[in-house]
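S.K.: sequence unknown, structure follows:
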């Protein structure tokens, strides 16, 4: 009887010790496993974010986009001014129609360009009044001569000056296509290059018959 009691106590002690060992081992394994998991997650986080940074979309705009908008606004404004002169001074029907087409296309683009600069938090101009130094821009003297001309003389001068003006805009558009980052600005640049190249070809033919 006494021996049986001792055996039972020994077995209970052994079972308790085994259970305690098991719990300790499980607890230790859980903490260790949790530690490895956190370390693994912490290590995985930078590796997961690295590709995102690499594949992130390009910036909404860059300096080339800003310069394109700032330069194209006064460039377009002068083209519109030249086109408005044609309304009362041109004698050739094709010149009048072309001038109206240029004004209709460039007036809305001016507003779009101004809207971009406002959205980007950039000023409308960075040239300090030196806009006439841009490609294809007419001087004040050129504009005065055009305003003073009438009839066929105006028609020829308008075509000659607008060809130079368009070529300047085409150069600016190509610069934007090469260096810009903003998708909308590049889309406008592509449209300007395409449409104004076609108008230059039209005006060259027009000069041949005037």
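M.R.: Thanks, I have it. Owing to the predicted nature of the structure, the values given are computational and were not obtained by experimental measurement.
S.K.: all contacts plus neighbour counts: C-alpha atoms, from now on.
M.R.: Noted.
S.K.: Count the residues that sit near residue 77.
M.R.: For residue 77, the neighbour count with other Cα atoms under 10 Å is 16.
S.K.: any idea which element it lies in?
M.R.: Of the helices and strands defined by DSSP states H and E, residue 77 is found in helix 63-89.
S.K.: any idea of the angle the following helix or strand past that helix forms with helix 63-89?
M.R.: Where DSSP H and E defines the elements, the next helix or strand beyond helix 63-89 is helix 93-120. Interaxial angle, helix 93-120 versus helix 63-89 (axes from the mean of the first three to the mean of the last three Cα atoms, to 10 degrees): 150 degrees.
S.K.: And helix 93-120, what does it pack against?
M.R.: When contacts are defined as 3 or more Cα pairs under 8 Å, 6 or more residues apart in numbering; DSSP states H and E, helix 93-120 sits against helix 63-89.
S.K.: who touches residue 77 in this structure?
M.R.: Residue 77 makes contacts with 106-107, 110, as judged by Cα atoms under 8 Å, 6 or more residues apart in numbering.
S.K.: another structure for you, compare them:
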């Protein structure tokens, strides 16, 4: 994942991207902002005569920020769960073994709720960020490197990437609270931010 945080500004960019509903083509960008902005100019496969296909509009109280946040947090959380699942067999620290199970269970529950909210928005889930190296998202390549490590080396990588995921998820959750439209989605973002801030406290001193 990228070390920089994206927070509210990039959540706004993602919102703009989802309004135009374009999917990026080509290799992942090294800049999250550049990459997400480029999505707005890329044609959608399946468009009629090369034209971009229209997006499914959010229904009811949902706005584009709600959808942007949900479609960002789903792949971020999916990748984080894969990382958390590695820990019991790879770590040398009993605290990490216990913490990873707790975080894994919590993130699975959050993932289910994220999908439920997106389903209620009326917008079908599409992984807009597959292959993208975004802040807070553990990439497939990074998961491979982490899996190859053991003991203290694994512990350091686990703590680093888990911490970055939790920090970034708190930032974008606060962006959703400020700019989202659906009350239930904003309330869930608030509860997620609170939970992840608590989990960051639990990570203090681990993997150092």
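M.R.: Good, I have the coordinates. Since the structure is predicted, the reported quantities are computational estimates derived from the model, not experimental observations.
S.K.: Can you calculate the TM-score here?
M.R.: Overlay of the two chains. TM-score (TM-score structural alignment, normalised by the length of structure 2): 0.66; 149 aligned residues with a Cα RMSD of 1.7 Å.
S.K.: Can you list the buried residues in the helix holding residue 77 of structure 1?
M.R.: Buried residues in helix 63-89 of structure 1, defined by neighbour count with 16 or more other Cα atoms under 10 Å: 64-80, 82-86, 89.
S.K.: Next: stretch 150-160 of structure 1.
M.R.: 150, 154-160.
S.K.: Show me how far that stretch is from its chain's centre.
M.R.: Put simply, stretch 150-160 of structure 1 sits 37 Å off its chain's centre (Cα atoms, centre = their mean, to the nearest Å).
S.K.: Please report how far residue 104 of structure 2 lies from residue 7 of structure 2.
M.R.: Distance check for residue 104 of structure 2 against residue 7 of structure 2: by Cα to Cα, to the nearest Å, it reads 23 Å.
S.K.: ugh, wrong one, I meant residue 38 of structure 2
M.R.: Residue 38 of structure 2 is 18 Å from residue 7 of structure 2, by Cα to Cα.
S.K.: out of these two, which sits in the busier spot?
M.R.: Comparing residue 38 of structure 2 with residue 7 by other Cα under 10 Å, the one with more neighbours is residue 7, at 19 against 16.
S.K.: Thought residue 178 was touching the more buried one, still the case?
M.R.: No - Residue 7 of structure 2 is beyond contact range of residue 178, at 11.7 Å (criterion: Cα atoms under 8 Å).
S.K.: quick one: residue 124 of structure 1 and residue 114 touch, right?
M.R.: Yes - in this structure residue 124 of structure 1 lies within contact range of residue 114 using Cα under 8 Å: 6.5 Å.
S.K.: okay, and the common contacts of the two?
M.R.: 69, 73.
S.K.: Skipping adjacent residues, who's closest to residue 80 of structure 1 in space?
M.R.: residue 103 (5.0 Å; Cα to Cα, 6 or more residues apart in numbering).
S.K.: What distance do you get for the one you found to residue 76 of structure 1?
M.R.: 9 Å.
S.K.: where along structure 2 do the helices fall?
M.R.: In structure 2, the segments counted as helices under DSSP state H are 7-20, 32-39, 64-90, 94-121, 140-148, 151-179, 183-203.
S.K.: could I get the ones you listed as JSON lines with distance to residue 130 of structure 2?
M.R.: Shown next, in JSON lines, are the helices of structure 2 (distance: least, Cα to Cα, whole Å):
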{"stretch": "helix 7-20", "distance to residue 130 of structure 2": "14"}
{"stretch": "helix 32-39", "distance to residue 130 of structure 2": "12"}
{"stretch": "helix 64-90", "distance to residue 130 of structure 2": "8"}
{"stretch": "helix 94-121", "distance to residue 130 of structure 2": "16"}
{"stretch": "helix 140-148", "distance to residue 130 of structure 2": "10"}
{"stretch": "helix 151-179", "distance to residue 130 of structure 2": "16"}
{"stretch": "helix 183-203", "distance to residue 130 of structure 2": "22"}
